[in-house]
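# predicted model follows, preceded by the sequence.
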Amino acid sequence: MTYSVVWFKRDLRWHDHAALDEASRIGPVRCVYIVEPELWRQPDAALQHFEFIRESLHVLDAHLRTLGGSIEIHHGEVTEVLTRLWQAAPFSSMYSHEETGNSFTYQRDRQVAVWCRDHQVNWHELPQFGVVRRLKSRDLWKSAWEQHMACAIRGPESLTFWSRPSDTPLLMLTPPHLKHNPPLRQHGGRTLALSTLHSFLHARSLGYRGGISSPLSAPDSCSRLSAYLAYGCISMREVVQSTRAHMEHLPPQASRHRAGLSAFISRLYWHCHFIQKLESEPEIEWSNMHRGYDDLRE
């Protein structure tokens, strides 16, 4: 039976998940997350990131099991894992979200693209944020962002899984070299993402404007959604639409609250704006944006 692989990366949710939704329209899906040894050897990787992902995957897997499926955890470099999957049960399509990461993930994705061409697998990458690949003009970006955020939020109408869920627990082998797991870090998963958004919109955002500029008030006044957006437990579109909907229902006298949420929307816009900067100019990972600063520390 033919099927589509859905490669989960930094999109650990089931709702408003374009890759899962598109794949489900074609036929059976096989949901896969890959623990990449080389990725976790990068200098920006830490144990707290790994544990956050593990927690998010447990929540995702629990929901998929209610639908009759699960997410598979595989260990190895991506092309190695895809080869094992393809040799055991060939597939002709793979779906994932676009990722604007660092040089490592860019080179890895290039290798995956070559693998897909060699194995005649159609790789469909879909936008996750308001980031436009191969953007021809910066003047077109804002309208593209608004268009992306205005699209209807949807989950898969139905899911047919390639195989029944395994009876074994979700297993992620922690890379032994990883360190730094602060005891007070945020915990992962869509359930916590939604509750964090709710508490921000209904209470904490009242002090957002002004409160985020002080280390004393910022922990409570800021949204605390960064990690959930970074790992895709909740989509940017969900946050934007929920915020705008809440603003519409505020009473006229709630000007301070409305101003705080308006400022928050601006920062969501900035979030995608600066990712777009890295997408369009990936060399800024290694080079100064302003060449006048070259050799300043030499």
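Looks like it arrived, so ask away.

# for the rest of this, base every contact and every neighbour count on C-alpha atoms.
OK.

# the longest helix along the chain packs against which elements?
Criterion DSSP state H: the longest helix present in the chain is helix 255-280. With contacts taken as 3 or more Cα pairs under 8 Å, 6 or more residues apart in numbering; DSSP states H and E, helix 255-280 sits against helix 208-211, helix 236-248.

# so which of those helices gets nearest residue 191?
Residue 191 lies closest to helix 236-248 among the helices and strands packed on helix 255-280, at 13.7 Å (Cα to Cα).

# any idea of the angle that closest one forms with helix 255-280?
With axes from the mean of the first three to the mean of the last three Cα atoms, to 10 degrees applied, the angle from helix 236-248 to helix 255-280 works out at 160 degrees.

# so which residues make contact with helix 236-248?
The contact list for helix 236-248, computed with Cα atoms under 8 Å, 6 or more residues apart in numbering, reads 16, 128-129, 148-151, 153, 197, 201, 229, 258, 261, 265, 268.

# which among these end up buried?
16, 128, 129, 148, 149, 197, 201, 229, 258, 261, 265, 268 (16 or more other Cα atoms under 10 Å).

# any idea how far the closest residue to the second one other than its chain neighbours lies from residue 225?
Taking Cα to Cα, 6 or more residues apart in numbering as the measure, residue 128 lies nearest to residue 97, with 5.9 Å between them; neighbours along the chain are not counted. Taking Cα to Cα, to the nearest Å as the measure, residue 97 and residue 225 are separated by 20 Å.

# that's a helix at residue 124, yeah?
No. Per DSSP: H, G, I helix; E, B strand; the rest coil, residue 124 lies outside any helix segment and is strand.

# tally up the residues packed near it, please.
Applying other Cα atoms under 10 Å, we find 15 residues neighbouring residue 124.

# strands along the stretch 51-200 of the chain, start to end?
Ranges of strands in the stretch 51-200 of the chain, per DSSP state E, counting those that start in this stretch, are 71-75, 93-97, 122-126.

# could these go into JSON lines alongside distance to residue 287?
Shown next, in JSON lines, are these (distance: least, Cα to Cα, whole Å):
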{"stretch": "strand 71-75", "distance to residue 287": "33"}
{"stretch": "strand 93-97", "distance to residue 287": "27"}
{"stretch": "strand 122-126", "distance to residue 287": "28"}
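
# pick the most buried one from those strands.
Comparing the strands of the stretch 51-200 of the chain by mean neighbour count (mean count of other Cα atoms under 10 Å), strand 93-97 comes out on top with a mean of 22.

# that one relative to strand 122-126, how many degrees between them?
Using the same axes, to 10 degrees: strand 93-97 against strand 122-126 is 20 degrees.

# next, name the residue at the spatial heart of this structure.
Nearest to the geometric centre of the chain sits residue 232, at 3.0 Å (Cα atoms, centre = their mean).

# distance check, it against residue 14.
Taking Cα to Cα, one finds residue 232 at 10 Å from residue 14.

# included below, for side-by-side comparison, is a second structure:
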Amino acid sequence: MTPPILCWLRRDLRLSDHAALARAQQAGPVLALFIFDPALLDTLPPDDKRIAFICAALAEIRQQLRQLGSELVLCHGDPLAVIPSLAAQTGARQLFFARDYEPMARQRDAAITAQLEAQGIHVEAVKDQVIFEQDEVLSAAGKPYTVFTPYARAWRARLAPQDHAPWQVVLDSRHFVARASLPPALQGSDAPITVTGFEAVDLAAQNIRTGMHGAQALLDDFAGRIADYAALRDFPARKGVSYLSAHLRFGTVSIRALVQLALNEASAGAQVWLNELVWREFYQQLLWHYPEVEQASFKPAYRELAWPGEDAHFTAWCEGRTGYPLIDAAMLQLNSSGYMHNRLRMVAASFLVKDLLIDWRRGEHYFAAKLLDYDLAANNGGWQWAASTGCDAQPWFRIFNPVTQSQKFDPDGRFIRRYLPALAALDNKAIHAPWLAKTLPDGFSLGHDYPAPIVDHAAQRGKALALFGR
């Protein structure tokens, strides 16, 4: 048979507007593969929702490929061993995949490319998960941007229709390797896609939509609400955001489709949402140019800060027991759903660093373990922004007040009551700061039914200013 063209799916779990797949199809019949890498799996807990999300996306891809008479090859192991073995079994002489910008992924991909090319196998990496990558948006001096506003201005000035045009994938059996032509071991089974050691998580029961169809449903829904995005996006009890972050992270929808949606709308909401997509790319290019930010503060002055925070306070923050209702509700949302509203991510991060005086990296790692939409660049960038250690034009003395943030963005306490039913009977004033209430409902005891604040915000603010101002 004609040697297949291997297409390695990674952060692009879809069959439309797919850069690597479209390029592979130009070279010959495609055999799609996905690799469960123990180096990544071994870092995750057994109930990790991301594994269930990935498996659901792969199941949808496999079903569509089988309808075309082809197959999605699922492998478990080190890609440096799996891909050469698969090439040997199938006679493949070409591999296509989409570039990844995280430090570990860059090292892995460089090693695979060198190994395969030494064996005479052509490797081509393509741009897919961003509109602009690497050195495509630089300052007039040829330097990477380290402040968002000028980066965003340059990003928008460079944007042209071809940058967000979809990649055309032909869903025709002639463009894919026939399943029947594969060795029996590669033809797969009809069993549900699972990963040994991980629990079966019912995402549908948690109202989490998966796969390409789930992404499209969310996209269609948001298209009808995008005009209100600017007005509603900061209110966690309102349906104001797109809820597409996990789909963008795993590529069940393309970044080009999201940019196109924003450009098709003339509303202020659409422009603000487009700005959020540009923020994502700002953090991606930052990680590319400064991979050291994965482990250290971007600003050298803050790399040796002696964080005086207490372990007990970190545990209380993780478990939603700080005594600050908005913070606790946000953490309980994260712990139960794998999602946290973006405004709350900023407020919760600021509280950990500026109120509890705990190293931002501990919070970043906790979010990394819990978020369904976890993305290294965005998570790291967001945490460093909140901690004032990263790329931000604002000075270090920006500190969110958890009470005023609660009053402003959850004024009637709807979000708080959803995750803290013990506070349901408090009025709309007391619910933001129960310890300040003149009267509390009968039967409610602060310190028993809900904890008293573990720190005083005003006092901790002063300590944070002293710590950063040294």
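Great, that's in hand. This structure is a prediction, so every number in the text was calculated from the model and none was measured.

# if we can go back for a sec, using a markdown table, lay out the helices and strands packed on helix 255-280 of the first structure together with mean neighbour count.
Output for those, formatted as a markdown table (neighbours: other Cα atoms under 10 Å):
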| stretch | mean neighbour count |
| --- | --- |
| helix 208-211 | 20 |
| helix 236-248 | 17 |
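
# rebuild these as JSON lines, extending it with distance to residue 110 of the first structure.
Output for these, formatted as JSON lines (distance: least, Cα to Cα, whole Å):
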{"stretch": "helix 208-211", "distance to residue 110 of the first structure": "40"}
{"stretch": "helix 236-248", "distance to residue 110 of the first structure": "26"}
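
# out of these, which gets nearest to residue 28 of the first structure?
The stretch from those with the least distance to residue 28 of the first structure (Cα to Cα) is helix 236-248; that distance is 26.1 Å.

# which among the strands of the stretch 51-200 of the first structure is found nearest to residue 288 of the first structure?
strand 93-97 (28.4 Å).

# for that closest one, packing partners?
strand 4-8, helix 18-26, strand 122-126.

# hey, which of those is tucked in deepest?
Sorting these by mean neighbours (by mean count of other Cα under 10 Å), the first place falls to strand 4-8, with a mean of 24.

# which other residues reach that strand?
19-20, 23, 26-34, 91-97.

# equivalent analysis for stretch 154-167 of the first structure, please.
Under the criterion Cα under 8 Å, 6+ apart, residues 1, 3, 14-17, 20-21, 24, 27-30, 65, 67-71 lie in contact with stretch 154-167 of the first structure.

# residue contacts, the closest residue to residue 18 of the second structure other than its chain neighbours?
In this structure, residue 18 of the second structure finds its nearest non-sequential neighbour in residue 167, 5.6 Å apart by Cα to Cα, 6+ apart. Residue 167 of the second structure makes contact with 16, 17, 18, 19, 22, according to Cα under 8 Å, 6+ apart.

# if you set the cut-off to 6 Å instead, what comes out?
By Cα atoms under 6 Å, 6 or more residues apart in numbering, the contact list for residue 167 of the second structure reads 17, 18, 19.

# trace the second one over to the first structure, please.
I take that to be residue 18 of the second structure. Taking TM-score structural alignment, residue 18 of the second structure has residue 17 as its aligned residue in the first structure.

# on that earlier part again, of the contacts of residue 167 of the second structure, just say which sits nearest to residue 48 of the second structure.
For these, the nearest to residue 48 of the second structure is residue 18 (26.5 Å; Cα to Cα).

# what about the helices in the stretch 51-200 of the first structure?
Along the stretch 51-200 of the first structure, counting by DSSP state H, counting those that start in this stretch, helices occupy 78-88, 103-118, 141-150, 190-202.

# of those helices, which approaches residue 216 of the first structure most closely?
So among the helices of the stretch 51-200 of the first structure, helix 190-202 is nearest, using Cα to Cα, at 16.9 Å.

# flag every buried residue along that closest one.
By 16+ other Cα under 10 Å, the buried positions in helix 190-202 of the first structure come out as 190, 192, 193, 194, 196, 197, 198, 200, 201.

# okay, these in TSV with distance to residue 280 of the first structure next?
Formatted as TSV, these follow (distance: Cα to Cα, whole Å):
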residue	distance to residue 280 of the first structure
190	30
192	32
193	29
194	31
196	32
197	30
198	33
200	32
201	32
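
# what's near enough to touch residue 218 of the first structure?
Residue 218 of the first structure is in contact with 211, 212, counting by Cα under 6 Å, 6+ apart.

# same deal with residue 37 of the second structure?
77, 78.

# residue 362 of the second structure in helix, strand or coil?
helix.

# buried set for stretch 130-144 of the first structure?
Quick answer for stretch 130-144 of the first structure (16+ other Cα under 10 Å): 130, 131, 132, 141.

# okay, now that stretch: how far is its last residue from its first?
End-to-end distance of stretch 130-144 of the first structure: 7 Å, with Cα to Cα as the criterion.

# and of the buried ones among the contacts of helix 236-248 of the first structure, the nearest to residue 171 of the first structure?
Nearest to residue 171 of the first structure among these, with distances taken as Cα to Cα, is residue 229, at 23.8 Å.

# residue in the second structure paired with that closest one?
Correspondence of residue 229 of the first structure to the second structure, assessed by TM-score structural alignment: residue 248.

# picking that back up, list the contacts for the residue nearest to residue 128 of the first structure?
Counting by Cα under 6 Å, 6+ apart, residue 97 of the first structure makes contact with 125, 126, 127, 128.

# what's the answer for residue 231 of the first structure, then?
With contact taken as Cα under 6 Å, 6+ apart, residue 231 of the first structure is in contact with 10, 11.

# roughly how far apart are it and residue 297 of the first structure?
34 Å.

# tell me what angle the longest helix of the first structure forms with helix 141-150.
110 degrees.

# now helix 255-280 of the first structure, how far from the chain's geometric center?
Relative to its chain's centre, helix 255-280 of the first structure lies at 17 Å (Cα atoms, centre = their mean, to the nearest Å).
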